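> please find the sequence and the predicted model below.
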Amino acid sequence: MDLTDYPLLHEADMMLTLLRVAAKGPATLDDALDRLKTNLASVGGTFPVTDAEILPHLSRMREHLIAALLLEEFEHGRVAITPRGERALAEHPSGIDDSVLMAYPEFRDFIKARAGHPMKTVGDKNPPGDDPRPVEFDQGFVAFREGLDINDNPHSRDTSMHIAWENGWSEAKDDVTRLDAWAAGSTNI
């Protein structure tokens, strides 16, 4: 489900809502969900998705805000805004997303710790660690280094493995392009 198709349900809007609700006192995801519905109703819109569809997204965003130390978690899933969160809210009144959170070293550490560990999502049949895509990415990377063309991708189109292999191949090509550009710009005397 791509929430960006719906007004006021972009990541930046939802993070902003989480912070604003938490600024009024300890709040739950249900409090944030109610606020989202109220915001949408105030502009004449109806909530286009079910609570069950939106709650995982809100939960992930709450986790990111906690990792960036903008929210503090209390018992029973309640969160409150921190002084850092209040500053972020004042500095970014039109919305906050992961690109804003990357300014905080704690959030960058959180992202680094998760790198290479795919997140389990609702309905995911493979537990974390069983995702074959990192292997396919590496195979594509090596394939470029061995002189294979991007059209030599051995995986069926429209599969995650095809895309991962292609991304690996492209990353290896980009590395060579960057290295060539650097070498052309350097002057060794």
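Thanks, I have the structure now.
> going forward, measure contacts between C-alpha atoms and count neighbours the same way
Will do.
> helix, strand or coil: sort out residue 161 for me.
Under DSSP: H, G, I helix; E, B strand; the rest coil, the three-state class of residue 161 is helix.
> so it is in contact with residue 138, correct?
No. The pair residue 161 and residue 138 fails to qualify as a contact (Cα atoms under 8 Å) at a distance of 10.9 Å.
> could you check which of these two is surrounded by more residues?
Using other Cα atoms under 10 Å, the more surrounded residue of residue 161 and residue 138 is residue 161, with 22 against 18.
> take a look at this one as well, against the first:
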Amino acid sequence: MGSPVVSPLVSLVVRVFTIILIVASLIVLATDNITYELGFYGNSYQLKFTDIYAYRYMLSVMVIGLAWILLQSAFTIFHFSSGNPFAGEALSHIEFYGDKVICNLLGTGAAAGFGLTIDAKRALKLDSIQNDFFNKANAATSLLLIAFLLSAISSVFSSYNLPPKAVIAEATPATPPTA
């Protein structure tokens, strides 16, 4: 296997920024809740991000993406420190396809968050408390979108690190055995 086109250090830096953005998005989303006071009886209702399916999907995507990128970062650190990729060519294929899947998951998580937030803000008459709830969710979604873009860059980097295809030599047609 030839030397990689992309330095492991560059790949690691992109992955670290992706991790930072996903963690920040996770924190913003996890702290997103509001409390309503209902009527004269002192009853209240708390709306949490987990009450909304699209935001739960975002949370799931963030956790899965974070686990994958942390694992890949460990392999990249090993590659950077030792000079040899962990598990050789086999891992480069797993990294390539895994990065594609995680990139798509992060993209769909961001799309789900933006879609719900925009539709809710457009369709509902929101008071300032509800508006703050959706603005905070929108901030988490924006961070996830940037993490998706960095994940797409990592995905391109992993495609550069695939081993070159073997050149198949022209073979002469095999003659059938004679009976």
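Here it is on my side, so go on. Keep in mind that what you see is a predicted model, and the values were worked out from it rather than measured.
> quick one: TM-score?
With the length set by TM-score structural alignment, normalised by the length of structure 2, the two chains reach a TM-score of 0.21; 69 aligned residues with a Cα RMSD of 5.7 Å.
> which neighbours do residue 161 and residue 138 of structure 1 share?
Residues touching both residue 161 of structure 1 and residue 138 by Cα atoms under 8 Å, 6 or more residues apart in numbering: none at all.
> quickly note the distance from residue 159 of structure 2 to residue 17 of structure 2.
The gap separating residue 159 of structure 2 from residue 17 of structure 2 is 19 Å, by Cα to Cα, to the nearest Å.
> can you classify residue 46 of structure 2 by secondary structure?
Classified using three-state DSSP, residue 46 of structure 2 is strand.
> mind listing what the nearest residue to it once chain neighbours are set aside touches?
Spatial nearest neighbour of residue 46 of structure 2, excluding adjacent residues (Cα to Cα, 6 or more residues apart in numbering): residue 35 at 4.2 Å. Residue 35 of structure 2 is in contact with 44-47, counting by Cα under 8 Å, 6+ apart.
> please enumerate the strands of structure 1.
Applying DSSP state E to structure 1 gives strands spanning 71-73, 79-81.
> from those, which stretch is densest packed?
strand 79-81 (a mean of 25; mean count of other Cα atoms under 10 Å).
> okay, helices next: where are they in structure 1?
For structure 1, the helices defined by DSSP state H cover 11-23, 29-42, 51-67, 83-91, 98-101, 105-114, 133-145, 160-185.
> still on that earlier bit, so which of residue 159 and residue 17 of structure 2 has more stuff around it?
residue 159 (18 against 15).
> list the contacts for the more buried one?
residue 96.
> circling back to that earlier point, turn the strands of structure 1 into JSON lines, columns for distance to residue 177 of structure 1.
Converted to JSON lines, the strands of structure 1 look like this (distance: least, Cα to Cα, whole Å):
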{"stretch": "strand 71-73", "distance to residue 177 of structure 1": "41"}
{"stretch": "strand 79-81", "distance to residue 177 of structure 1": "45"}
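> these: which one's closest to residue 36 of structure 1?
Ranking the strands of structure 1 by their distance to residue 36 of structure 1 (criterion: Cα to Cα) puts strand 79-81 first, at 16.5 Å.
> could I get the buried residue list for stretch 98-108 of structure 1?
Across stretch 98-108 of structure 1, burial judged by 16 or more other Cα atoms under 10 Å covers 98, 101, 107-108.
> any chance of the contacts of residue 35 of structure 2 in TSV, plus distance to residue 11 of structure 2 and neighbour count?
What follows is these, written out as TSV (distance: Cα to Cα, whole Å; neighbours: other Cα atoms under 10 Å):
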residue	distance to residue 11 of structure 2	neighbour count
44	48	11
45	45	10
46	42	11
47	39	15
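> quick check: which element contains residue 90 of structure 2?
Residue 90 of structure 2 belongs to helix 88-123 when assigned by DSSP states H and E.
> pull out the buried residues from that helix.
92-93, 95-96, 98-100, 102-114, 116-117.
> skipping adjacent residues, who's closest to the residue nearest the centre of structure 2 in space?
Centroid check for structure 2 by Cα atoms, centre = their mean gives residue 106 as the closest residue, at 3.7 Å. Distances taken as Cα to Cα, 6+ apart put residue 148 closest to residue 106 of structure 2, at 5.2 Å, once the chain neighbours are dropped.
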